[in-house]
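Trainee: Okay, here's the prediction I keep looking at, along with the sequence it came from:
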Amino acid sequence: MSYQGLEIGHIGVMKFSDNGQFIETIIRINHQYQYLITSSSQFYLLNGISVKASLKGFEVQSSPIKNLVSGGIGLYNKFPVRKNQQTTKLHDNIKFRLYPSKSMAKIGKNVFSEPYTVSLLSKQLPSISEGSPVYYHKFPIGEVSHFAMDKNGLMRTTLAIKGQYKHLIEDRSVFWNVSGIKVDAGLSGVKVEADSLLSVISGGIAVDVASSTTNNRFESGEFRLFESNQQATSPAKEITIIFDEAYELQIGTKLRLKGLEVGEIISLTLNNKQQVQAKAEIQAQFIKQVSKQNTRFWIIRSELSLAGAKNLSTIITGVYLNVQPGEGKLTTQFIGEANAPLIANQKIGLPIILVADNAGATEIGSPVYHRQIQIGEVVDKQLNDSFSVAEITLNIYPKYTHVIRENSIFWPASGFNLDIGITGASLKSTSLTSLIKGGVNMSTPDNKALQPKAKAFSKYNLKTYFDEDWLKWKLEIPK
């Protein structure tokens, strides 16, 4: 019998217990060392040299030469015991449990508890094998015991959790696969994720406690086995977005809100109306912003025209869906748009209508100018009910709505004017943008008193000519 390598007693008698189920060993402790034995003392077998090799390294435990032949018993006290320390006096023939090793003695009596069995269900067999470890905060608490096919066609993975750790498993526990290496390769780089070297080689399952809202069980009561930590602890929410056509969408297309990636498309199918049905997973932290009524989704892709180039990065990264959060209750059904909205919500102001013999070079999105400052844009153009004239609808931005008065005038800013005289030729255009995209100029006469503000959908005639005196008007217009 030894303590920290020092012999403190010897084995007296070995016999079977009265019920014949155990072996009792009587130990005689030398008088001067009896103070070392307390009610919390633990004893373990000394069996010569013990070598334990694993991916974690080599662990070698050796005992004195005497024990190589005859074996022995070691004493373990969790806290040091001093000779003059007051301890509870032990009665003779008190019985202690004998542990097979010092490491088990440190764990205590719970090491002999029966394993706690847990069943997990998943659609596919995880990349693990029998004996793969089960981790709690990366600490092994059990292992995979066996696999089976559930009556519903799901794969059943059974875990054996060590008895001393069974209290870590509760109703809100979530389990996920940490086996192998996960590689996410894209144009932005390669991301490699591995939980540990041990899990790379032998596979493994992790367990933790998640929020009460996690859907961690099947209806039958068995736990779900998730594919990743994110699915287990922060499950994404699935929404459906309907498009008339798929355009350049594909599985993996990202959803972005103000530049942040908030989800991605996981499937593309046709519904019974032959519309494209895109299912997308929204990350948990963005569900409240994205999954609201009136949220808008539109496709961002590269555009090349005489007016310039837009979103050229999508040529390399691929198209993505831009998200504009709405207001209202949470929902999962949305209508997608092929292009960005003509006017952002914060720019919807005063709508007015210009009447003209023809729409000319004005296009949707063409600017509306006042003193060469853009104050609005063209949002629509169509023929009137009798098809006799064209009607061009403008939207004046909110901060400029007071500029439009009942007597304001409008004329085309599109194209250019070529003025030829004795001194030469002069090319005039409001701006390069209006030269390419067309547009509308406006002003208000200053030779009359200030007229009332224009009302929504007021109609004005679009002038067919241009008078330079209009540019000299300097009517003061208060807000």
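Mentor: Happy to help now that I have it.
Trainee: contacts and neighbour counts: CA atoms only from here.
Mentor: OK.
Trainee: Just give me the neighbour total for the closest residue to S408 other than its chain neighbours.
Mentor: Leaving aside its sequence neighbours, S408 sits nearest to T444 (CA to CA, 6 or more residues apart in numbering; 4.3 Å). Other residues near T444 number 24, with proximity taken as other CA atoms under 10 Å.
Trainee: how close does T444 sit to D419?
Mentor: Applying CA to CA, to the nearest Å, the value for T444 to D419 is 25 Å.
Trainee: now the helices for the stretch 101-250 of the chain?
Mentor: Taking DSSP state H, counting those that start in this stretch to define them, one finds helices in the stretch 101-250 of the chain at 102-107, 197-202, 229-233.
Trainee: now those helices as JSON lines including mean neighbour count and distance to I396?
Mentor: Output for the helices of the stretch 101-250 of the chain, formatted as JSON lines (neighbours: other CA atoms under 10 Å; distance: least, CA to CA, whole Å):
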{"stretch": "helix 102-107", "mean neighbour count": "17", "distance to I396": "76"}
{"stretch": "helix 197-202", "mean neighbour count": "17", "distance to I396": "61"}
{"stretch": "helix 229-233", "mean neighbour count": "19", "distance to I396": "46"}
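Trainee: then this one, side by side with the first:
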Amino acid sequence: MNDLPMAKARPASNWSAIWVLPLIALLIGAWLGWKAYSTAGIEIQVIFPSGEGIQAGKTEVIYKGMPIGKVVALALDHSTENRGVIATLEMNKEVEPQLRSNTRFWLVKPSVSLAGITGLETLVSGNYIAVNPGDGEPTLMFQALPEAPPLADDQPGLHLTLKAERLGSLNRDSPVFYKQIQVGKVKSFALTEDQSTVEVKVYIEPAFASLVRKHTRFWNASGISIDADLSGLKLRSESLASIVAGGIAFATPEHRKDSPPTDPSLPFRLYEDFDSAQAGIRVQVKMTDFDGLQAGRTPVLYNGIQAGTLKALKVNDDLASATAELTLDPRAEDYLVEGTEFWVVKPSISLAGITGLDALVKGNYIAVRPGEKGGLAKRDFEARRKAPPLNLDSPGLHLVLFSDSRGSLEVGSPILYRQLQVGSVQSVQLSRNNQRVVFGVHVEPEYSHLINSSTRFWNASGITLKGGLSGVEVKSESLQTLLSGGIAFETPDINAPKSERQVQRFSLHASQDIALEKGVALTIRVDRGDGLSPGTAIRYKGLDVGKVERIELTDDLQAVILHARITQATKQIARAGTQFWVVKPEVSLTRAANLETLVSGQYLEVLPASQAGAVQTAFVAAASAPNANAREQGLRLVLSAARRGSIKPGVVVSYREIPVGKVTDFELGPTSDRVLIHILIEPRYAPLVRSGSRFWNASGIGVDAGLFSGLKVRTESLEALLEGGIAFASPNNPEMGGPAQPGQTFALHDEVLPEWLAWAPKIALEQ
């Protein structure tokens, strides 16, 4: 029996795992296909006049700095219209809603013109196509613009329309100026419908929009404005940029400062030039010299550049003056302040030369010097009778020269260095005390390095004569100085230090010989300048060793500086330790000193340093002659008194009415309850002073009166009566004690006791 199970038949399967891979590949391919379709760009066509600068596969489409497409193909337009080159652009799908009929395309490439450089970024990234989205019907065909479109009217800022008779040199992007600051630009320009005027669209940046008011005036500031006639040639330009690229300037007349804001929908007139715009600032100037001035023609010039015009001239009631009404450039508004100066320039011929030569050609004109910016605003002025001296901030070196006389010098006289003119005299006036003549001098910038502390100036005017047995010498600096006067200078030490003062001061010597006198220049500071003047002698032991050349106050006005020159013993005097003091007359009941100064005047005494020291050229004068007692030999003692009385330095100390010493100084004691008087006993008489000696005040008169004894008058000496004095006596042997020691202190008694006068010790004196 067969127990094996029966076999069951099962149909064979057609599925195999090998088909999984193709299925996956199919799904991936389908996904990639859908992805490519969904992200595929939109192809559009843009017609350009030329394909220059456009490359298929490289030139991008840029919007606000971001790439949104690329050129994929270029082809010529084969239509009958032959419109140029058709560029096929593949645009990103997200920009499809912006592809409308008013969307504009244009090619951006570097461009250099008079108005400036544009498209500079394409030098690195290459040319690109810019796009400006617009409205309209959806389309895929566009006509490119030949250049970038003008600024949109919805751009923040002020958009205005100007109407002009002609365009001039204005162009797109030409600048718009306000006080020479660019505040906007020209957007576009076109002829009006009737072709009679030019319509210029301008844009003002938001920060400057408020500057344009209802009564604002615009004028064409392009290039250079030339106005020539017999009165001269007038040139005007707003800036270098406007000369090259054209430009527009505007301002609101001063008398219209309350003008309301403008209505952008209303057009402005664009005037031909500044004068036509009549936007100037009106100023009134009172003049006493108005000969040759013509209203409407006489210009107002600043450094040769026209800054305004004389609009009206009216003679005042006094018939001696006139009021001129000027119209000045609005750019001068900040400088019409206190300190602004006006004067009339006309040709003048004098010995100093010809001035105002330019007025011979263009006629008399009004010159102006602006005041310091930021000062108090002013519109009424009074003209000067002549040109003012140069401002201290003008380029060059400004000096002040002091002289005892003017000579033939006048404004315009030359400043000469080796007979080469390097400057001129700017002003002539008296000093504050009316004792000297002060010359304001200007040296040109290229020669300012020739002036330093060693420079010496002299009056080179006229002829210098020197005569003697050997003949006569005639000398003149130049023919010009012979006629008109002049100042010459020499700088012996070109490496000498320069003064740090803004306006340096020098003495103007009478001649070259005096100016170039050799020696060492010193400065001596004194408390007061009473009796001192240029020429005051400096003496040592009665001999003149120098003199004072000029005197000036210190910057803080607390002292006086003497500028002196030492001509003898310069090495011994110009060093540390040297002392100076002023010698004045002294007159008292007992003493008269320095009486010669009553006739010859005060002088400076100098005491050279006793030891060699460092070189020194700046000194401070002592209030009085240095105390020479310190170097004197003898016995120095101290007397203690309740008060000084009439005792002073120099008072005689006597023994038996014989002068044996003197008072050298006095001071308060350490506790301020006593006066300490320092005395010096001559060496020969030093043994007279013993430890038991008595000192008393011998000043004045002692009077003893009695009914029966009568009147007794006592005084030590006539000198002690008038000036004061000290006397002393020593006890008899052996009560006198030992010799006094240097510095020993004795009491100074007010009265002398009779017994002291009876003392008569025998003391041997030193031989």
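Mentor: Sure, I can see it. Bear in mind the structure is a predicted one, so any value in this text is a computation, not a measurement.
Trainee: for stretch 242-257 of the first structure, how far is the first residue from the last?
Mentor: 19 Å.
Trainee: E632 of the second structure -> the first structure?
Mentor: Under the alignment by TM-score structural alignment, E632 of the second structure pairs with K347 in the first structure.
Trainee: Go through the host helix or strand of A367 of the second structure and flag the buried ones.
Mentor: A367 of the second structure belongs to strand 365-369 when assigned by DSSP states H and E. For strand 365-369 of the second structure, a neighbour-count test (16 or more other CA atoms under 10 Å) marks 365-369 as buried.
Trainee: again with stretch 291-301 of the first structure
Mentor: 291-301.
Trainee: Identify those among these that sit within helices.
Mentor: Among these, none falls in helices (DSSP state H).
Trainee: got these as a markdown table, with distance to E193 of the first structure columns?
Mentor: Converted to a markdown table, these look like this (distance: CA to CA, whole Å):
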| residue | distance to E193 of the first structure |
| --- | --- |
| S291 | 29 |
| K292 | 33 |
| Q293 | 36 |
| N294 | 37 |
| T295 | 34 |
| R296 | 34 |
| F297 | 31 |
| W298 | 32 |
| I299 | 31 |
| I300 | 30 |
| R301 | 31 |
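Trainee: before we move on, the earlier item: for the match of E632 of the second structure, list the residues it contacts.
Mentor: Contact analysis of K347 of the first structure by CA atoms under 8 Å, 6 or more residues apart in numbering lists 397-398.
Trainee: Please repeat the previous calculation with a cut-off of 6 Å.
Mentor: Contact analysis of K347 of the first structure by CA atoms under 6 Å, 6 or more residues apart in numbering lists Y397.
Trainee: Kindly provide the distance from the spatially most central residue of the first structure to E59 of the first structure.
Mentor: What sits nearest the mean C-alpha location of the first structure, by CA atoms, centre = their mean, is Q283, with 3.8 Å. As judged by CA to CA, Q283 of the first structure and E59 of the first structure stand 44 Å apart.
Trainee: burial measure for the closest residue to the residue nearest to the centre of the first structure other than its chain neighbours, as a count.
Mentor: Among residues not flanking Q283 of the first structure along the chain, A236 sits closest, at 4.7 Å (CA to CA, 6+ apart). Neighbour count for A236 of the first structure, taken as other CA under 10 Å: 19.
Trainee: distance of the counterpart of A236 of the first structure in the second structure from A574 of the second structure?
Mentor: Structural alignment (TM-score structural alignment) places A236 of the first structure against G519 in the second structure. With distances taken as CA to CA, G519 of the second structure is found 10 Å from A574 of the second structure.
Trainee: now swap in I647 of the second structure and tell me
Mentor: Taking CA to CA, one finds I647 of the second structure at 37 Å from A574 of the second structure.
Trainee: what's the answer for L235 of the second structure, then?
Mentor: 61 Å.
Trainee: do the same with L74 of the second structure
Mentor: 94 Å.
Trainee: for A740 of the second structure, same thing?
Mentor: 43 Å.
Trainee: before we move on, the earlier item: tell me what the helix or strand just after the strand holding A367 of the second structure is packed against?
Mentor: Later in the chain than strand 365-369 of the second structure, the nearest helix or strand by DSSP H and E is strand 380-382. If you count contacts as 3 or more CA pairs under 6 Å, 6 or more residues apart in numbering; DSSP states H and E, strand 380-382 of the second structure packs onto strand 281-287.
Trainee: Show where the strand it packs on falls in the first structure, residue numbers please.
Mentor: The aligned range for strand 281-287 of the second structure is empty, by TM-score structural alignment.
Trainee: now stretch 251-259 of the second structure
Mentor: Using TM-score structural alignment, stretch 251-259 of the second structure finds no match anywhere in the first structure.
Trainee: Stretch 353-367 of the second structure now?
Mentor: Against the first structure, stretch 353-367 of the second structure falls on no residues (TM-score structural alignment).
Trainee: Straight-line length of that stretch, end to end?
Mentor: Terminal-residue distance, stretch 353-367 of the second structure (CA to CA): 20 Å.
Trainee: Next: stretch 460-479 of the second structure.
Mentor: So stretch 460-479 of the second structure: terminal residues 11 Å apart, CA to CA.
Trainee: Same check on stretch 609-627 of the second structure?
Mentor: Terminal-residue distance, stretch 609-627 of the second structure (CA to CA): 14 Å.
Trainee: Need the residues that contact it.
Mentor: So stretch 609-627 of the second structure is contacted by 522-526, 574-578, 580-581 (CA under 6 Å, 6+ apart).
Trainee: Could you list the buried residues of that stretch?
Mentor: Going by 16+ other CA under 10 Å, stretch 609-627 of the second structure has these buried residues: 618-621.
Trainee: Now secondary structure and distance to S427 of the second structure too, for these, in CSV please.
Mentor: Putting those into CSV (DSSP: H, G, I helix; E, B strand; the rest coil; distance: CA to CA, whole Å) gives the following:
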residue, secondary structure, distance to S427 of the second structure
A618, strand, 31
F619, strand, 33
V620, strand, 34
A621, coil, 34
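Trainee: Which two of those residues have the greatest separation?
Mentor: A618 and A621 (10.0 Å; CA to CA).
Trainee: so where in the first structure does the longest helix along the second structure end up aligned?
Mentor: Using DSSP H, we find that the single longest helix of the second structure is helix 20-39. Across the first structure, nothing matches helix 20-39 of the second structure (TM-score structural alignment).
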